[in-house]
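S.K.: When you get a sec, could you give me coordinates for this:
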Amino acid sequence: MSHLYLTKDHEIFRASLRKFLEKEAYPFYDQWEEDRMIPRSFWLKMGEQGFLCPDIDETYGGSGVDWGFSVVINEELERVGSGLVGVSLHNDIVVPYITSYGTEDQKLRWLPKCATGENITAIAMTEPGTGSDLANIKTTAKLDGDNYILNGQKTFITNGIQSDLILVACKTDSVVVPKHKGVSLLIVERDAIGFSRGRKLNKIGLHCQDTAELIFEDCIVPKENLIGEEGKGFLYLMEKLQQERLLVAIGAQIASEVMLQMTIDYVKSREVFGQVVSKFQNTQFKIVEMLTDIELGRSFLDQLIADHMEGKDIVTKVSMAKWKLTDIAKNIADECLQLHGGYGYMEEYEIARRYRDIPVARIYAGTNEIMKTIIAKNIGL
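M.R.: Next up, the predicted model:
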C-alpha cells in the first residue's frame, strides 16, 4: 500500500538501502546472533552510505532530509531482524536529544561522528530498582567546580557495550519538590574517569543487540556535557518519548508483516494429510484474521507517522499504537509458530527467532500497562 508520508525520493532511498542490507546485513545476521554482537564495521558502513542520522543538518554531517527517510531505515532494519534496534535507537532516540537541546559546541563535537558511525550512542534511564518511574531515579550528579561527579548504576542499556556517548538521566537535585524537577541529562563519554561497564546481559531474544549494565563511581563529567538546562531532563524525556514509542510501533508492525508473509509461504508449500496446509479452513481463517489486524494497524500507524512529521501532538494515539501493535505482533508470532508446526520450534526457521524477539517490545519504551495509564489520563479518566 502507498504511505501518506512517502514520495518517490523515499522509495529510491529504500531501494538503495535494501540493496546495501542484502549485501552487508542479511548474509551475516545469523552469525551476529551467535556472536551476540553487531560489529562496529557494520555501523561504519551504514554511516559511509548515509544511513545513519539522515535527518540531522548537513552542517553536522547529516543530509537534512525529512523524518520519512528515518522511517524507511527503521522499517528495513526490522525486516532484517529486531536485533538491529540499537541502530534505530542511535538514529532516532538518542541523537535527537543533542540536535534538539544541545549547544552549538556540543553539536559540532558529537554529531559528525554520530553520522559516520564512529560514535555509537546509548541512553541510560533504567536502574536496577527503577524502570518507568523516572522521577525516582537514584543516580546523582553533583557539580564540583567545572565537573559533575556522577554516581549510580543503570541496567538494560541498549548499545551498552559498544557505546561511545551515553545520555544519562540523573538527579542534580535530590530534595526539590516535585521530584521530577531534579532530573537532568548528561553525556558521558566512553573514556570518562569513574565510568565502567558491568555485565553484558544475556537475554531471551535480541541476541545480537548488546545490552549491558553501566556503573558510575565518582565519574567525572565536564559541566559542558550537560544537555539543555539543569532540572529540565524529565521534560526533555517526556517530549522525546513520543517518537521513541512510535519507533517501537513501527518495528512491531513490520515484524508482524514479515512473520505473516513467511508463514503464508510456508503453509502453501507444506503438505499434511495429502494436501497443502494452506487449504485447511482453520489455516485460512487464522491467516485472514492476522492479515486484517495487520492492515488495520498499518492504516492507523501511517496516519500517526504523517501527523508526527507535521509536528502534531500524538501522545494519546501513539500510546495506543505502541501497546496495540506490540500485542498484535506477539499474538501473530504465536499463531505463526503454531502454523509452522514442529518446524517452527527449530532454530533454522526464522519464526523461532521472531517468536523470541518480539515480546520485549511490550516492555521497553514504557510497558503496555503504562501506555494504558497514559491513555486513561489523557481522556480524563
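S.K.: alpha carbons only for contacts and neighbour counts from here, please
M.R.: Will do.
S.K.: how close does the nearest residue to Ala252 once chain neighbours are set aside get to Cys208?
M.R.: The shortest distance from Ala252 to any non-neighbouring residue, by C-alpha to C-alpha, 6 or more residues apart in numbering, is to Thr326 (5.3 Å). According to C-alpha to C-alpha, to the nearest Å, Thr326 and Cys208 sit 20 Å apart.
S.K.: coming back round to it: give me every residue that touches the residue nearest to Ala252.
M.R.: Contacts for Thr326 (C-alpha atoms under 8 Å, 6 or more residues apart in numbering) come out as Val248, Ala249, Ala252, Gln253, Ile358, Pro359, Ala361, Arg362.
S.K.: mind redoing it with 10 Å?
M.R.: 248-253, 255-256, 332, 358-363, 368 (C-alpha atoms under 10 Å, 6 or more residues apart in numbering).
S.K.: how about the strands in the stretch 101-250 of the chain?
M.R.: 121-124, 140-144, 147-158, 165-171, 183-189, 195-200, 211-222, 226-227 (DSSP state E, counting those that start in this stretch).
S.K.: I have a second one here; can you model it like the first so I can compare?
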Amino acid sequence: MDLTADQQDFRDLLRSFVDREIVPVAREWEQSGRYPTEIVAGLGRMGLFGITVPEEYGGLDLDPVSFALVFEEIARGWMGIAGILGSHSLACRMIATHGTDEQKQRYLPDLATGQRRTGIGLTEPDAGTDLQGIRTTARRDGDHYVVSGTKTWITNARHADPLPVLVKTDPSATPAHRGMSVLLVEADTPGFTVTRDIAKLGYKGTESCEVVLDEATVPVSALLGGVEGRGMQQVLSALEWGRVNIASRSVGIAQRALDEALAYARQRQAFGRPIAEFQAVQLTLATIGTRLQAARLMAWWAADAVRRGRADGETGMAKIFCSEVALDAAIDAMKVHGGYGYSTEFEVERLYRDAILMSIGEGTNDVLRTVVARSLVDGTTVVGR
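M.R.: Modelled structure (predicted):
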C-alpha cells in the first residue's frame, strides 16, 4: 500500500524531529539512565500525546496507519521514547472509546497536550499475557471501590494520572472476564503507591514500575464506562492498537539496524577495501533490507485492518513477524560490525537489547500464534483475499 500525501508529510515531520532531538542524545542518555525530559516536552509541542484523542478534546485522532508511522519513526531513534508515548496512547484510546462523557471531559483535554500523562495497569507478578488470571480486586463499598493488588512492569507509572487499572469487581464470575472492570486511578489516591523501578536489560528512557494498591479507595465514578464487567473487552480493543504499536516499533528498530550496518560497512576497511564490497556482507545487508520492507508493509496492512474493524489475526501476524525481523536485523547488524557490534560505543548493541522486548510485549509471540490460528480457523482472518 502507498501512503497518502498527508501521511508522507507527517512522516517527514516526525523523521526530522527524531533526527534532530532524539538520535544525537539517545545512546548517552540511555547509558547514563537520564530521563528524557526535553524529548518528552518536544512530543508535547508536536501534539503527539493526543494521537488517539478525538479532535473535539484537542487531539489529533490519527488514523491507524499514521499512528504506526509515529512509533516506527520514534523507535528508529530510541525505542524507550516510543514506550512513553505508546502506553499513554493506548490508555487515551480506551478512555475515548469507552469512557463516560464526564470521564472524557475530565481527562482527555489534558491528556492530549501531555499536561496529564497515563499508562495501563494490566500485568501482575503472576499474570501477564493471561489477563484473566489477575488477582487485583475492587470491592464496592458505598460510593467507592476498595482496591487491593499489585501491578508490575507498568510503563509511565510515576507520571500516570490517571492510571487505568484492570481489576476484578466480581472475582467469582465465570468465565473470569465477565467479572473484570477498569478503574481510572488518580495519582493521589489513598493506598496507591509506586513502590519501585524495575531494572531492565533494555527499554530504557522510560520507567517500568511495580504499583501496589493497598486498600486503595477509588470513587465509583472512576469505573471506565460506568458499567462493571466490561474491562476485558475495553482492554482488548486497545491492545489491537497496541500490537500495531509494537509491530511499528519493531520496524523502527530494524530500520535503524540497517542504517547502522550500511554506514559501518561503507566506511570499515578490510584487505584494502570497504567491507560493503564483500559478498558475505552484501548478502547480510540484502537480507536485512528485504525483511525490513516486508515487515513495514505488514505493519501498515495490520494498521489498515484496524481501521476497518476488529483485526486480532492481522495485528497478531504483524506483531509476530515484525518483532522477529527486528531481532534478526539487530543481530545481523552486530555481525556486520564485528567486535565493535558488542561495544557500547556503537548503537547496534542497544538495538539488540531493545529488540528482544518486542517479541514479549503486548502478548508473547507464542501466545499470539494461537490467537492468529483461532482467527484463521473461525474465518475472521482470511489470508490471500
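S.K.: would CSV of the strands of the stretch 101-250 of the first structure with distance to His308 of the first structure and mean neighbour count be doable?
M.R.: Shown next, in CSV, are these (distance: least, C-alpha to C-alpha, whole Å; neighbours: other C-alpha atoms under 10 Å):
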stretch, distance to His308 of the first structure, mean neighbour count
strand 121-124, 22, 26
strand 140-144, 33, 19
strand 147-158, 24, 22
strand 165-171, 24, 25
strand 183-189, 24, 25
strand 195-200, 35, 17
strand 211-222, 29, 21
strand 226-227, 23, 23
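S.K.: Tabulate those in JSON lines, adding columns for distance to Val95 of the first structure.
M.R.: Listed next are the strands of the stretch 101-250 of the first structure as JSON lines, based on distance: least, C-alpha to C-alpha, whole Å:
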{"stretch": "strand 121-124", "distance to Val95 of the first structure": "7"}
{"stretch": "strand 140-144", "distance to Val95 of the first structure": "22"}
{"stretch": "strand 147-158", "distance to Val95 of the first structure": "14"}
{"stretch": "strand 165-171", "distance to Val95 of the first structure": "9"}
{"stretch": "strand 183-189", "distance to Val95 of the first structure": "11"}
{"stretch": "strand 195-200", "distance to Val95 of the first structure": "21"}
{"stretch": "strand 211-222", "distance to Val95 of the first structure": "18"}
{"stretch": "strand 226-227", "distance to Val95 of the first structure": "11"}
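S.K.: hang on, the earlier thing: now the contacts of Thr326 of the first structure: which count as buried?
M.R.: Buried subset of the contacts of Thr326 of the first structure (neighbour count, 16 or more other C-alpha atoms under 10 Å): 248-253, 255-256, 332, 358-362, 368.
S.K.: What ranges does the second structure have for its helices?
M.R.: 5-17, 26-32, 37-45, 64-77, 79-98, 101-113, 231-267, 279-308, 312-337, 348-358, 365-377 (DSSP state H).
S.K.: would you list these in a markdown table and tack on distance to Ser172 of the second structure?
M.R.: Output for the helices of the second structure, formatted as a markdown table (distance: least, C-alpha to C-alpha, whole Å):
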| stretch | distance to Ser172 of the second structure |
| --- | --- |
| helix 5-17 | 47 |
| helix 26-32 | 44 |
| helix 37-45 | 42 |
| helix 64-77 | 37 |
| helix 79-98 | 24 |
| helix 101-113 | 28 |
| helix 231-267 | 15 |
| helix 279-308 | 33 |
| helix 312-337 | 28 |
| helix 348-358 | 34 |
| helix 365-377 | 25 |
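S.K.: matching residues in the first structure for stretch 147-162 of the second structure?
M.R.: Against the first structure, the aligned range for stretch 147-162 of the second structure is residues 150-165 (TM-score structural alignment).
S.K.: end to end, how far does the matching stretch reach?
M.R.: 15 Å.
S.K.: ok, now stretch 156-172 of the first structure?
M.R.: Counting by C-alpha to C-alpha, you get 22 Å between the two ends of stretch 156-172 of the first structure.
S.K.: Please apply the same query to stretch 205-225 of the first structure.
M.R.: Length of stretch 205-225 of the first structure, first residue to last, C-alpha to C-alpha: 34 Å.
S.K.: what range in the second structure matches that stretch?
M.R.: Going by TM-score structural alignment: stretch 205-225 of the first structure matches residues 202-222.
S.K.: what residues are up against Gln105 of the second structure?
M.R.: Contacts of Gln105 of the second structure by C-alpha under 10 Å, 6+ apart are Glu56, Tyr57, Ala96, Gly99.
S.K.: From Asp304 of the second structure, how far off is it?
M.R.: Distance, Gln105 of the second structure to Asp304 of the second structure, by C-alpha to C-alpha: 29 Å.
S.K.: Figure out how far stretch 28-47 of the second structure is from the centre of its chain.
M.R.: Here stretch 28-47 of the second structure is found 16 Å from its chain centre; the criterion is C-alpha atoms, centre = their mean, to the nearest Å.
S.K.: same question, stretch 210-229 of the second structure
M.R.: Worked out by C-alpha atoms, centre = their mean, stretch 210-229 of the second structure lies 23 Å from the chain centre.
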